[in-house]
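Asker: no sequence for this one, just the structure:
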């Protein structure tokens, strides 16, 4: 998961650079998912021939179709639209909302236990509220730039005022992305438990999502010129996103979801903030704003409060299980 977060920030940064050069965010999503699906195709064919996979029922296919719609068509389109309006730093910082939203969805679908009388559950609830508060701070308060050495203050003032509305719109789109990502984590976990074949699940939902996104893009982008790639950065970003984002990342996340569950996967999001800030400043010329720092600190506090609650809850569960095992070993006659 650490490798996934590092590569994801690199993919977002390259995508932002390509969109700065004029690449449509919709075309970018279609191209890299299409190429990534082609990369996954040989492995899917070999796997289908060699393994006795479970039969693909209509119920499983409909769930994979829904995963493609949620995880590619809705999630990635809104994500890169939000990044296009704001920055990878804001996207990574608001990505810390994913653990909070995943925790809420896990409670709704009864994957996580929640009892308000227990201190662990209280910590989870408090951390969720704090994290969401930090996201609102980052979205609606950009603040003055930090480490800015540009001498023309009036130009910076006009530039900030013209970008403020785009920054808010980008923040709202990325927040929608976080909600989609959290629900996708829970939905993907349930699907993989029902159909425990990661290779088939990843290939089919990528294939469905690419087709859905391509149809939407053809209806939305009427200008044929947007499909022409005429810059080296665009090619590099698409190839990297196809190899890492579609082929490697989706496979790793699906495997981790089956092994450890959605909340574990989402808890690695805070790592991406520091990486995104460094890469954004180095490669994109992003300016670090005070609102981003304050919001990121608040979000981090909220996330680690949730982590504390989860670790405490896990210890209680282990202690309860060991106590039950000791009772069953010491009192066999009572059980009979």
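Answerer: All right, it came through fine. Computed from a predicted structure; not experimentally measured.
Asker: from here on, contacts and neighbour counts on C-alpha atoms
Answerer: Will do.
Asker: And the contacts of the strand or helix carrying residue 68?
Answerer: Residue 68 belongs to helix 58-68 when assigned by DSSP states H and E. Outside helix 58-68, the residues that touch it by Cα atoms under 8 Å, 6 or more residues apart in numbering are 184, 187-188, 191, 195, 201, 204-210, 212.
Asker: is it true that residue 110 lies in a strand?
Answerer: No. In this structure, residue 110 is coil, not part of a strand, as judged by DSSP: H, G, I helix; E, B strand; the rest coil.
Asker: what's the burial count for it?
Answerer: Per other Cα atoms under 10 Å, the neighbour tally for residue 110 reads 10.
Asker: Please enumerate the helices of the stretch 151-300 of the chain.
Answerer: 153-194, 198-220, 232-240, 250-260, 262-266, 271-279, 290-330 (DSSP state H, counting those that start in this stretch).
Asker: so which of those is the most packed in?
Answerer: helix 262-266 (a mean of 23; mean count of other Cα atoms under 10 Å).
Asker: Now residue 13. Nearest residue, chain neighbours left out?
Answerer: residue 88 (6.1 Å; Cα to Cα, 6 or more residues apart in numbering).
Asker: I should have written residue 112 there, sorry.
Answerer: Closest to residue 112 by Cα to Cα, 6+ apart is residue 106, at 5.2 Å.
Asker: How far away from the center of its chain is the helix holding residue 68?
Answerer: 20 Å (Cα atoms, centre = their mean, to the nearest Å).
Asker: How about the contacts made by residue 335?
Answerer: Counting by Cα under 8 Å, 6+ apart, residue 335 has contacts residue 328.
Asker: Would you confirm that residue 273 contacts residue 92?
Answerer: Yes. Contact criterion Cα atoms under 8 Å: residue 273 and residue 92 qualify, at 5.1 Å.
Asker: nearest to residue 48, of the helices of the stretch 151-300 of the chain?
Answerer: helix 198-220 (8.1 Å; Cα to Cα).
Asker: so that closest one versus helix 58-68, what angle?
Answerer: 60 degrees (axes from the mean of the first three to the mean of the last three Cα atoms, to 10 degrees).
Asker: Residue 304 reaches residue 126, doesn't it?
Answerer: No. Using Cα under 8 Å, residue 304 is not in contact with residue 126, being 10.6 Å away.
Asker: quick one on the thing from earlier: the helix holding residue 68: what's the following helix or strand?
Answerer: Immediately after helix 58-68, counting by DSSP H and E, sits helix 75-85.
Asker: which other helices and strands contact that next one?
Answerer: Under the contact criterion of 3 or more Cα pairs under 8 Å, 6 or more residues apart in numbering; DSSP states H and E, helix 75-85 touches helix 2-20, helix 25-50, helix 88-94, helix 153-194.
Asker: alright, now check it against this:
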């Protein structure tokens, strides 16, 4: 009985992440259809984030009642910057890119976000490249492979096909409203979105140092981002019909994106990251691409190409290599962190037992222990 419960407990984490990927797939497909039907990008952004804000209010009130008192003007400033980079910039550009391309094509660019974040972190000296170590070399190789995959995805198409050949005869009868794609413009939007996401992660790292209430921070980022999107959207399009909602697919897209893609996804990711660490959820990212590709081809008649599949495989392979290198570095850093307190404790115990007040000879064990752990980690 205990073994069964243990296995069920272990299965909770992958099940949660699979739901996260399913939510992401649903958001991509619903957003693609709504945008093709003429929905204004900033209408979707504003209403989606207001729904996410309302969804997260109970979690903030229940889990972080005390931490809200620590909200300072500095924290508010970084919440504003984080919201601006994430919602109007990164998500806004992504939706424009999604509108001009396909859901499968645009989802591949989401896997480039960790790579872009890593590159800018190295440029701003927030992270070291560590080329002398195997993990550093693998990270660099994964980064280059992802960039090469993105170039193949953007520049090479090759032969096109459908998963089921029958779709060639009745593609126009699908639920997807056909819209002429602008691949060049869409790709530029998606690349700019990845850059926006990369800077957002850097700003989010800063926000986490000045305000540790993750539910409250995400809730306030949703509020600020919704207001920012509303202001930008009204400055672009003030027609009342643009902002009016009816009982249609667009309303479903807004509530789905706000409640599941923002609120529920955040809660599930927080739960899994607390149990497995930040790298674990990223390992499942290719699932969203696979799910989206299959559904879009089967039910929306979207054709696939050799170039898109080749680029997708290269990006996924590069991402896994990059995450492997990051994981090795995280394990090494954790081991070094655990070794240092043990060294100090051992040294103090020997000093007390010998009655000496000066530094004892056992302190020489420290560097040897660290080197030994480095050898164990590398092996």
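Answerer: Structure's in. What do you need? Given the structure is predicted, the values throughout are model-derived calculations rather than measurements.
Asker: sorry, back to before: and residue 115 of structure 1, which of the helices of the stretch 151-300 of structure 1 is closest to it?
Answerer: helix 290-330 (10.4 Å).
Asker: Tell me the helix or strand right after that closest one.
Answerer: With DSSP H and E, the next secondary element past helix 290-330 of structure 1 is helix 332-335.
Asker: Residue 53 of structure 2 matches what in structure 1?
Answerer: Aligned by TM-score structural alignment, residue 53 of structure 2 pairs with residue 37 of structure 1.
Asker: Can you name the residues that contact that match?
Answerer: Applying Cα under 8 Å, 6+ apart, the residues near residue 37 of structure 1 are 203, 206, 207, 242, 246, 247.
Asker: is it possible to export those residues to CSV including distance to residue 83 of structure 1?
Answerer: Below are the contacts of residue 37 of structure 1 laid out as CSV (distance: Cα to Cα, whole Å):
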residue, distance to residue 83 of structure 1
203, 26
206, 21
207, 24
242, 18
246, 18
247, 22
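Asker: tell me which of those residues is nearest to residue 281 of structure 1?
Answerer: residue 242 (24.4 Å).
Asker: so the closest one makes contact with residue 40?
Answerer: No. Using Cα under 8 Å, residue 242 of structure 1 makes no contact with residue 40, being 9.8 Å away.
Asker: residues touching the most centrally placed residue in structure 1, list them.
Answerer: For structure 1, the residue nearest the mean C-alpha position is residue 181 (5.0 Å; Cα atoms, centre = their mean). If you count contacts by Cα under 8 Å, 6+ apart, residue 181 of structure 1 has them with 71, 75, 98.
Asker: repeat for residue 156 of structure 1
Answerer: Counting by Cα under 8 Å, 6+ apart, residue 156 of structure 1 has contacts residue 150.
Asker: so stretch 301-312 of structure 2 corresponds to what in structure 1?
Answerer: Taking TM-score structural alignment as the measure, structure 1 aligns residues 285-296 with stretch 301-312 of structure 2.
Asker: now do the same end-to-end measure for the matching stretch.
Answerer: 20 Å (Cα to Cα, to the nearest Å).
Asker: Show me what that stretch is in contact with.
Answerer: Residues contacting stretch 285-296 of structure 1 (Cα under 8 Å, 6+ apart): 87, 90, 93, 134-138, 141-148, 273, 277, 280-281.
Asker: let's see 7 Å
Answerer: 93, 134-135, 137-138, 141-146, 280-281 (Cα atoms under 7 Å, 6 or more residues apart in numbering).
Asker: Give the buried subset of these as a ChimeraX selection command.
Answerer: Of the contacts of stretch 285-296 of structure 1, the buried ones go into a single ChimeraX selection, burial set by 16 or more other Cα atoms under 10 Å:
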select :93,134,135,137,138,141,142,143,145,280
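Asker: Make TSV out of the contacts of stretch 285-296 of structure 1 and add secondary structure.
Answerer: Output for the contacts of stretch 285-296 of structure 1, formatted as TSV (three-state DSSP):
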residue	secondary structure
93	helix
134	helix
135	helix
137	helix
138	helix
141	coil
142	coil
143	coil
144	coil
145	strand
146	strand
280	helix
281	helix
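Asker: Looking at the alignment, what corresponds to residue 119 of structure 1 in structure 2?
Answerer: For residue 119 of structure 1, the residue aligned by TM-score structural alignment is residue 134.
Asker: ok, now how distant is that match from residue 326 of structure 2?
Answerer: Distance of residue 134 of structure 2 to residue 326 of structure 2, given as Cα to Cα: 11 Å.
Asker: do residue 38 of structure 2 as well
Answerer: Taking Cα to Cα, one finds residue 38 of structure 2 at 41 Å from residue 326 of structure 2.
Asker: Does residue 55 of structure 1 fall in a helix, a strand, or a coil region?
Answerer: The local conformation at residue 55 of structure 1, judged by three-state DSSP, is coil.
Asker: what's the mean distance for stretch 319-332 of structure 2 versus structure 1?
Answerer: Mean deviation of stretch 319-332 of structure 2 relative to structure 1 after superposition (mean Cα distance after the TM-score superposition for structure 1): 2.7 Å.
Asker: starting at the chain centroid, how far to stretch 283-295 of structure 1?
Answerer: 20 Å.
Asker: Need the distance between the two termini of that stretch.
Answerer: 23 Å.
Asker: what packs against the host helix or strand of residue 138 of structure 2?
Answerer: Here residue 138 of structure 2 sits within helix 134-155, counting by DSSP H and E. Judged by 3 or more Cα pairs under 7 Å, 6 or more residues apart in numbering; DSSP states H and E, the packing partners of helix 134-155 of structure 2 are helix 306-354.
Asker: what sits up against the very next helix or strand once past the helix it packs on?
Answerer: Next along the chain after helix 306-354 of structure 2, taking DSSP H and E as the criterion, comes helix 365-378. With contacts defined as Cα under 7 Å, 6+ apart, helix 365-378 of structure 2 is touched by 332, 336, 339, 343.
Asker: Helix 365-378 of structure 2 versus helix 306-354: what angle between them?
Answerer: Using the same axes, to 10 degrees: helix 365-378 of structure 2 against helix 306-354 is 150 degrees.
Asker: any idea how far helix 365-378 of structure 2 is from the chain center?
Answerer: 34 Å.
Asker: likewise stretch 293-312 of structure 1?
Answerer: Worked out by Cα atoms, centre = their mean, stretch 293-312 of structure 1 lies 17 Å from the chain centre.
Asker: and if you look at stretch 326-346 of structure 2?
Answerer: The mean C-alpha position of stretch 326-346 of structure 2 is separated from the chain mean by 27 Å, Cα atoms, centre = their mean.
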